[in-house]
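Participant: Here is a sequence with its predicted model. Questions after.
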Amino acid sequence: MSAEPAESGDDTSAVVGLTTGALARRLGVSPTTLRSWDRRYGLGPAVRSQGRHRRWGPRDIAMAEEMCRLTATGAPPAEAARVARLRFGTAGPATPAAASGAASAAAYRPGGAGSGLPLGDVRQECRGLARAAVRLDAPELEQRLVEAVGRYGLVRTWEELMVPTLRAVGRKWESSGDRYVEVEHLLSWHISSTLRSVPLLLPRTAPPAGAPPVVLACTPGEQHTLPLEALTAALGARGVPTRTLGAAVPAEALLACVRRTGPVAAVLWSQTRSTASTPLARHVAGLEWGPSGARRRPVVLPAGPGWDRRAGAGFPHCSGLRDAVETLSGLYGDEGGVGHTHTG
């Protein structure tokens, strides 16, 4: 549904326009955010229909769009709302106050009209998530992430919403002289919180009784844990027991964990080539336990962009989260048995 212009030049006579929900979908924000802007900054529809329902006319929509644009470039919400009202709240040429407000807001527009996150061709929900991240709107981030997991499931949300937004923030960070660091940190925090909440958000299959786990660890020196957290959550939803060690696991600690837990597999995450250690992967793959004649070894799965063809040669390869979940789940038999590698 699109906004229809008023019959006269005065927008206050318009009775047909966008509902709050329709405008929220158009802008990629939540209806709660629009109501908050109206309550806090007076940035709301000038006209309400019978029954006090909000109807956003063309000028109201322009103000909301300007609010989104300014906050997405780093302007404080109160300042962005003031400038948006000055520009679109009254008809006629810009006043000196409006010009002053525009100059003030310009200080928060380092990249001009193109300073938003470089998302490319993504889902509309991804754009809404990005806007909330740039605005540092923590409640909006949390709500959008939880709703997405409930609607699309974890794997699809990770691949189509979380990862594209994280990559866009990373590209913006690299190209803007270390600005937007706070955006990346806030977004990563809320994605991590959502991943850890998956057992409360989605149905969960009970692990097979007595089944050995999958060990997940970042290689020594590797600090990027979100992909491992996503894999841990996805495996848990499939009933696969896990032991996740987190960031920068020392080699000795990883080897000790494998010896003590006897895992069906060990996932070694590396984000960069400098942290991908082929000797460590081979050492883990060579560990054995169990009685003589029935010795067992773990399947080692090098994961992440740090493992190129050379570093990951001789090991299984997975193209993404969905593939890794299927590969690791497939190591468990129908009755809880596990496809360990046996040696004589």
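Facilitator: Arrived safely, thanks for sending. Numbering: from 1, shown residues only.
Participant: drop to CA atoms for contacts and neighbour counts, all remaining ones
Facilitator: Noted.
Participant: where do the strands sit along this protein?
Facilitator: Secondary structure of the chain (DSSP state E): strands at 47-48, 54-55, 214-218, 242-246, 265-269, 295-297, 299-303, 341-343.
Participant: Buried residues in the last one, which are they?
Facilitator: Think strand 341-343. For strand 341-343, burial by neighbour count (16 or more other Cα atoms under 10 Å) applies to no residue.
Participant: Would you mind pulling up the elements that that strand packs against?
Facilitator: Packing contacts for strand 341-343, counted by 3 or more Cα pairs under 8 Å, 6 or more residues apart in numbering; DSSP states H and E, involve strand 295-297.
Participant: now swap in the first one and tell me
Facilitator: Using 3+ Cα pairs under 8 Å, 6+ apart as the contact criterion, the elements in contact with strand 47-48 are strand 54-55.
Participant: Distance to Ala281 for the strands of the chain - can I get that in TSV?
Facilitator: Converted to TSV, the strands of the chain look like this (distance: least, Cα to Cα, whole Å):
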stretch	distance to Ala281
strand 47-48	65
strand 54-55	60
strand 214-218	11
strand 242-246	16
strand 265-269	8
strand 295-297	12
strand 299-303	7
strand 341-343	15
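Participant: okay, pairing it with this:
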Amino acid sequence: QRPRDGARSGGEDLDSLDFDTVNNPYMVDCGRRPPRGVLGYSGKTFARWLLTVLTGVGVALAARCLSLMIDEVARLRNNVLQSLFDAGGSDRRALAFFVAYNLSLVLIAASLTIYLEPSAAAGGIPELQAYLNGTHVKNFLRLRTIFIKIVGTVLTVSSGLACGQEGPLIHIGAGIASGMTRGEKLYRKLLCIPLDEPRRLKHPVLDFFRNDRDRREFICAGAGAGMAAAFGAPVGGVLFALEEAASHWSPQLIWRCFTATLIATFTLAFVKAGENSGDISLAGLLSFGTVRSVGDMRREVLNDDGTINVSAVDAPVFWWELVFFGLVG
């Protein structure tokens, strides 16, 4: 069967990445040590850590914007529904608006993905794993793909579909980290400067990490930061990068991943503290409550002597749940 236009067939549309050093005169010349600057340092190590911190901050801000936009789109729908009920409208009219509103969100998200950027489809984790294993997935990490990913995630989650923002946030984090290594190209795109025009901004930091080897490590840290921001778990982000994403690992990468995940988690916690009365323990987009809220719930459920009333009728339900969830894992 012949593939349709634009479809990949047999992998001939895929390229490999140069994770190993290419031994030719051009790459050897480009890979020479940069000239020493202040106090005999080139600034490459400082730039690497600075971009790692900026990656964590960028992922946290993207996660916060994602959450706010989802809340606003859902709040608009709920406000209209409430006004319909307050005005004495029929349930059929409210149901028709509910279905039409959610269907419109889904259609817009699908249209943006199909016609503008197909690379933004789905969660993006399989493509990320392929990229970090040496396969160049075209257009997967470019700026337009990440933008469509954010808009599509906002619309689909707000529509009430059975999907979340945690998986796409990993793709978004990887895209932000990849953008950190493309300094000159990103600079030209933001200022609408043609790529063939002579450089207006010339600084060694723009060329430090423009290679597949360094970009791989930044993308790995960005993916871990996305996981950490989603669940408020910096160590979990590092473990995700180690177990699911990275194909190459080193002690230096562990520290950079942990720095990115830690910065992302705490930046998001501090940004969200305003709406939580200054409580920074609600880190992450998905939260099951804090120690304070769980303690308040326990005081409401438990008796004065610390016991809880359980009926014998509840026992079969507990047994069924234990057996069912034990079988499904």
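Facilitator: Received the coordinates, thanks. These numbers come from a predicted model, not from an experiment.
Participant: what's the TM-score here?
Facilitator: Here the TM-score for the pair of chains, by TM-score structural alignment, normalised by the length of the second structure, is 0.24; 122 aligned residues with a Cα RMSD of 6.0 Å.
Participant: Of the strands of the first structure, which is nearest Ala97 of the first structure?
Facilitator: Evaluated over those, closeness to Ala97 of the first structure peaks at strand 47-48, with 24.8 Å, by Cα to Cα.
Participant: was I right about Tyr101 of the second structure contacting Arg77?
Facilitator: Yes - with contacts defined as Cα atoms under 8 Å, Tyr101 of the second structure counts as touching Arg77 at a distance of 7.3 Å.
Participant: Run through the helices of the stretch 201-329 of the second structure in chain order.
Facilitator: For the stretch 201-329 of the second structure, the helices defined by DSSP state H, counting those that start in this stretch occupy 212-231, 234-240, 251-272, 291-301, 315-328.
Participant: Other residues contacting the last one?
Facilitator: To tie it back to what came earlier, the one meant is helix 315-328 of the second structure. Outside helix 315-328 of the second structure, not one residue touches it by Cα atoms under 8 Å, 6 or more residues apart in numbering.
Participant: okay, now Val149 of the first structure: neighbour count?
Facilitator: The criterion is other Cα atoms under 10 Å. On that basis, Val149 of the first structure has 20 neighbouring residues.
Participant: Spatially nearest residue to it (excluding sequence neighbours)?
Facilitator: Computed as Cα to Cα, 6 or more residues apart in numbering, the closest residue to Val149 of the first structure that is not its neighbour in sequence is Thr157, at 5.9 Å.
Participant: Same question for Val59 of the second structure.
Facilitator: Closest residue to Val59 of the second structure apart from its sequence neighbours, by Cα to Cα, 6+ apart: Gly173 at 5.4 Å.
Participant: Give me the distance between the two termini of stretch 153-168 of the second structure.
Facilitator: Separation of the first and last residues of stretch 153-168 of the second structure by Cα to Cα, to the nearest Å is 7 Å.
Participant: Spell out the residue ranges of the strands in the second structure.
Facilitator: Ranges of strands in the second structure, per DSSP E, are 15-16, 135-136.
Participant: Excluding sequence neighbours, find me the nearest residue to Val155 of the first structure.
Facilitator: Leaving out its chain neighbours, the residue that sits closest to Val155 of the first structure by Cα to Cα, 6+ apart is Arg322, at 6.3 Å.
Participant: Correct me if wrong: the one you found contacts Leu154.
Facilitator: No - the criterion here is Cα under 8 Å, and Arg322 of the first structure misses it with Leu154 at 9.8 Å.
Participant: Who has more neighbours out of those two?
Facilitator: Legend: neighbour count by other Cα under 10 Å for Arg322 of the first structure and Leu154, higher for Leu154 (26 against 16).
Participant: That one: what's it in contact with?
Facilitator: Going by Cα under 8 Å, 6+ apart, Leu154 of the first structure touches 198, 230, 233-234.
Participant: and which of these is nearest Cys218 of the first structure?
Facilitator: Closest to Cys218 of the first structure, out of all of those and judged by Cα to Cα, is Ala230, at 13.1 Å.
Participant: Could you report the neighbour count for that closest one?
Facilitator: 21.
Participant: Please report how far the residue lying closest to it once chain neighbours are set aside lies from Ala138 of the first structure.
Facilitator: Spatially, and ignoring its direct neighbours in sequence, Ala230 of the first structure is nearest to Leu195 (6.0 Å; Cα to Cα, 6+ apart). For Leu195 of the first structure, the distance to Ala138 of the first structure (Cα to Cα) stands at 16 Å.
Participant: out of those two, which sits in the busier spot?
Facilitator: More neighbours surround Leu195 than the other of Leu195 of the first structure and Ala138, with 24 against 15 (other Cα under 10 Å).
Participant: And that one, how far from Gly246 of the first structure?
Facilitator: 14 Å.
Participant: Trp37 of the first structure too?
Facilitator: According to Cα to Cα, Trp37 of the first structure and Gly246 of the first structure sit 39 Å apart.
Participant: what about Val267 of the first structure, how many neighbours?
Facilitator: Other residues lying near Val267 of the first structure total 24 when counted by other Cα under 10 Å.
Participant: For it, give me its contacts.
Facilitator: If you count contacts by Cα under 8 Å, 6+ apart, Val267 of the first structure has them with 214-217, 300-303.
Participant: Please convert those to JSON lines, extending it with neighbour count and distance to Thr32 of the first structure.
Facilitator: Shown next, in JSON lines, are those (neighbours: other Cα atoms under 10 Å; distance: Cα to Cα, whole Å):
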{"residue": "Val214", "neighbour count": "27", "distance to Thr32 of the first structure": "41"}
{"residue": "Val215", "neighbour count": "24", "distance to Thr32 of the first structure": "41"}
{"residue": "Leu216", "neighbour count": "27", "distance to Thr32 of the first structure": "38"}
{"residue": "Ala217", "neighbour count": "24", "distance to Thr32 of the first structure": "39"}
{"residue": "Val300", "neighbour count": "24", "distance to Thr32 of the first structure": "46"}
{"residue": "Leu301", "neighbour count": "22", "distance to Thr32 of the first structure": "44"}
{"residue": "Pro302", "neighbour count": "27", "distance to Thr32 of the first structure": "43"}
{"residue": "Ala303", "neighbour count": "26", "distance to Thr32 of the first structure": "39"}
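Participant: Could you dump those residues into TSV with distance to Lys172 of the first structure added?
Facilitator: Shown next, in TSV, are these (distance: Cα to Cα, whole Å):
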residue	distance to Lys172 of the first structure
Val214	35
Val215	33
Leu216	30
Ala217	28
Val300	34
Leu301	31
Pro302	28
Ala303	25
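Participant: Let me know the closest of these to Arg259 of the first structure.
Facilitator: The closest of these, once distances to Arg259 of the first structure are taken by Cα to Cα, is Val215, at 10.8 Å.
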